[in-house]
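Enquirer: My questions concern the predicted model and sequence given below.
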Amino acid sequence: MLEAKKIDSANSIIKAVIENQDLEAKKDKIAKQIAKKAKIQGFRPGKVPVKVVKKMYAADIEQDAISEAVREVLDNGLKELGITDMIAEPEVTKFEKKDDKIEVEIKVYTRPEIEIGDEYKECVPEVEVPEVTDEEVEEEIKKIAEAQAETKVSRKRILKEGLIGVIDFTGYIDGEKMENGSAEAYPLEIGSNSFIPGFEEQLVGMKVGESKRIKVTFPENYGAKEIAGKEAEFDVTLQEIQEKVPAEINDELAKKYMAKEDATLDELKEMIKQSIEERKKAEAFAPKKEEILECLVKKYEIDLPESVVEKEVEIMINNEAQKMTPAELKELQENPEKLKELKEKLLPEAKDRVKLTFIIDAIAKKEGVDVSDQELTQILYYEAIMQGQNPQDVVKYYQENNLLPVIKMNLIEEKLLNKLLEDKVKGN
């Protein structure tokens, strides 16, 4: 006996009774298969009596027979329901053995039905992106020129902030020469705050060839504990004054910065303008994206696969647990009521997250937005390199932890929201 029905578009239940006679038939079949291959002392290969096999492997045979019977129940139920693709693992919610039968119930989870028209566009607000000014482009080019600056000997005679003093120095604490407290021809940019507080300021006004004794106090939190908080004196001689000379703003700068032999300054300006436009667009889009997502959640009512929601709740509980103190975590583990309370608190948000995933997926398909596996890999490689990690290790980690679908969905969401907002930019 088999009964299969849909609870809603995302959840179905299959109920069945496995009769003992059917189970016994399966046991006989499995035992015969084992008998053909079993090697048991006293019997020739392939000639072991089925009765002997059933006695020796009774537990394994029964388990295999039950598994096969349950699998048949699932397959027949899916066929009756017309389900060809499940979104999560089916769940056996009832398995009750009786004298003459086994009663089984299996829950099945599928992608919910969502009707998508053009109503989602009502959730997308108009967005204004500030224009890029010539002054902004020029300012950015100046920064590039400064970054490409060359250090040259300065004609200036007096050391001041922004210049580089090439100094010899020797440090003393309590009259004793400091270990690792001396250097020769050390280039120190005044105002960089790379030395002990107060050191650089006392060099301001020195002339080339001048020597000076300066006093400083090491900070209390200084890395070398043996000198932290102690007063020190340094004999300093200024050997040379240098300054950074920004690169000239011309085609040569463009060639160097763009790593392109035939690059021009106009091309560099255009590239910078586009870069600033993208930055301004991202800044303008960011707050609007949250508005869109909140609106979409309210606009659509859809059925949600129970197991997917439960899994999302588990993920959220694990995230919360990481923020807890050891005492809070212990209480959560030992107090079922506390865990139940947390689940109930997180459930509404978990439902909204799952709901949004299906809505975004449906709208992305309608808008023709997707992320290819190659694109996904390229993005992961780029992020890994930016963080100084091995790209192959990062991709392998995501694969082994089944995180690639999550990353892909996040990228699709970002791509979709950008496309929707792009269509609503004023002036387009």
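Expert: Looks like it arrived, so ask away.
Enquirer: switch to C-alpha atoms for all contacts and neighbour counts from now on
Expert: Noted.
Enquirer: For the protein, which segments are assigned as strands?
Expert: 2-6, 11-19, 91-97, 101-109, 150-153, 164-173, 176-189, 211-217, 231-245 (DSSP state E).
Enquirer: try it against this one:
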Amino acid sequence: MKKKVLSSLAVFGAVFIMAGCSSSGASNDYITISKYEGVEVEAVDVPEITDESVENNIQKVLEGFAVLNDVDRVIQDGDVVTIDYATYVNGSKVDSETASANGYQLTIGNNSLYDGFDDNLIGRKKGESFSLNNTFSADYSDKSLAGQDALLEITITNVQEEELPDLTDEFVQTISQKSETVEEYRKEMRELLEENNDEYVKSELLESVWKKVLDNTEVKEYPEDSLEDEKQSFYEYYQSGADYYDMEFADFIDKYLGVTEDGFEEYAEEQAKSNVKEDLVVALICEKENIKLSEEEIEEAKVSLAEELGYESVEEMEKEAPEDAVQRYIMRDEVKEWLVEKCIQVKGY
């Protein structure tokens, strides 16, 4: 429901105006959908839930409650190490946030600075200082270091290891509202993984079925007003971003989209057509299949959507998104779920 929906859908209050009979395809003045009901998609492989996977997930929960204890020994895999470091290129210190830092904390094995960095720390102790040379990859995230031969000066300021709580009935009672014993918690974890599997399957099917229906759709003509409104909304969105960061529009889109102003025109056109096409598909399927929601269902869906998107209330959400746009979010989701119910999953499709 997070996809942007456009003004081309005529939603009034909570009711769509419906007509027509059901079929596997549909057409109107704007689009032709060759097939939408009963489309075939690749069957979703459901992850197997085993005793091992249950224990692995419980282990992750325990790790979330770990405490860090200082240790006086050589660094081992999994330790949490704090370092001060500076990076030099051609003898000059690089002052970017990635290149130099004091009190930088890392977990050995994650290689958070660059691949292979943590290997240089294993076997060393707190208080050691050392240098190492590295050639950063051409696609390294810090552009000031990408492709550069560099010298790193490093001092280890602290070494800690994680101490996990014991999995006991008492611990379970502090973290679960449902379970009181370890065995009950294992059952609860299995049920949670089953719920996650259901959500995963639903998410995968929503994406694949919707893509298939869009692939089956030919646009004969775009409603000009809707297309222009949508293009304008893209300009306003990125202009507000530029204003927020106190940047020129051209600089903002170059940084975040990698396009010039001329290129943005083409980008906005493509995105607008894509969004208008999706709106047209939703409207036509709703009309053909008499898909509609009551006012009460719309209001319930608004509450769920506001919560999903991180708003404190529906009113707060509708300050940023007009009510009709919110309703179009909801109807798009309703259509997708209808399509998933009608789809055919095929192994090895």
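Expert: Alright, I've got the coordinates. As the structure is a prediction and not an experimental result, all values here were calculated from the model.
Enquirer: on that earlier part again, may I see the strands of the first structure arranged in CSV, with distance to residue 286 of the first structure as well?
Expert: Formatted as CSV, those follow (distance: least, C-alpha to C-alpha, whole Å):
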stretch, distance to residue 286 of the first structure
strand 2-6, 40
strand 11-19, 35
strand 91-97, 40
strand 101-109, 34
strand 150-153, 38
strand 164-173, 41
strand 176-189, 38
strand 211-217, 46
strand 231-245, 38
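Enquirer: can I get those strands in JSON lines with mean neighbour count and distance to residue 28 of the first structure?
Expert: Output for these, formatted as JSON lines (neighbours: other C-alpha atoms under 10 Å; distance: least, C-alpha to C-alpha, whole Å):
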{"stretch": "strand 2-6", "mean neighbour count": "16", "distance to residue 28 of the first structure": "23"}
{"stretch": "strand 11-19", "mean neighbour count": "20", "distance to residue 28 of the first structure": "15"}
{"stretch": "strand 91-97", "mean neighbour count": "13", "distance to residue 28 of the first structure": "19"}
{"stretch": "strand 101-109", "mean neighbour count": "20", "distance to residue 28 of the first structure": "17"}
{"stretch": "strand 150-153", "mean neighbour count": "12", "distance to residue 28 of the first structure": "87"}
{"stretch": "strand 164-173", "mean neighbour count": "20", "distance to residue 28 of the first structure": "91"}
{"stretch": "strand 176-189", "mean neighbour count": "14", "distance to residue 28 of the first structure": "84"}
{"stretch": "strand 211-217", "mean neighbour count": "15", "distance to residue 28 of the first structure": "89"}
{"stretch": "strand 231-245", "mean neighbour count": "19", "distance to residue 28 of the first structure": "89"}
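Enquirer: So which of those is nearest residue 416 of the first structure?
Expert: Taking C-alpha to C-alpha, strand 101-109 is the member of these nearest to residue 416 of the first structure, at 26.2 Å.
Enquirer: on that earlier part again, what's the closest of the strands of the first structure to residue 50 of the first structure?
Expert: Here strand 11-19 is closest among those (C-alpha to C-alpha), at 21.8 Å.
Enquirer: which other helices and strands contact that closest one?
Expert: On a contact count with 3 or more C-alpha pairs under 8 Å, 6 or more residues apart in numbering; DSSP states H and E, strand 11-19 of the first structure meets strand 2-6, helix 58-81, strand 101-109.
Enquirer: Could you export these as JSON lines, including distance to residue 245 of the first structure?
Expert: Below are these laid out as JSON lines (distance: least, C-alpha to C-alpha, whole Å):
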{"stretch": "strand 2-6", "distance to residue 245 of the first structure": "75"}
{"stretch": "helix 58-81", "distance to residue 245 of the first structure": "75"}
{"stretch": "strand 101-109", "distance to residue 245 of the first structure": "67"}
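Enquirer: what about these, which gets the closest to residue 203 of the first structure?
Expert: Here strand 101-109 is closest among these (C-alpha to C-alpha), at 73.4 Å.
Enquirer: Tell me the helices and strands packed up against the closest one.
Expert: strand 11-19, strand 91-97.
Enquirer: Please tell me how far residue 194 of the second structure sits from residue 188 of the second structure.
Expert: Counting by C-alpha to C-alpha, to the nearest Å, the separation of residue 194 of the second structure from residue 188 of the second structure is 10 Å.
Enquirer: picking that back up, and of the strands of the first structure, who's closest to residue 299 of the first structure?
Expert: That would be strand 11-19 among the strands of the first structure, by C-alpha to C-alpha, at 21.6 Å.
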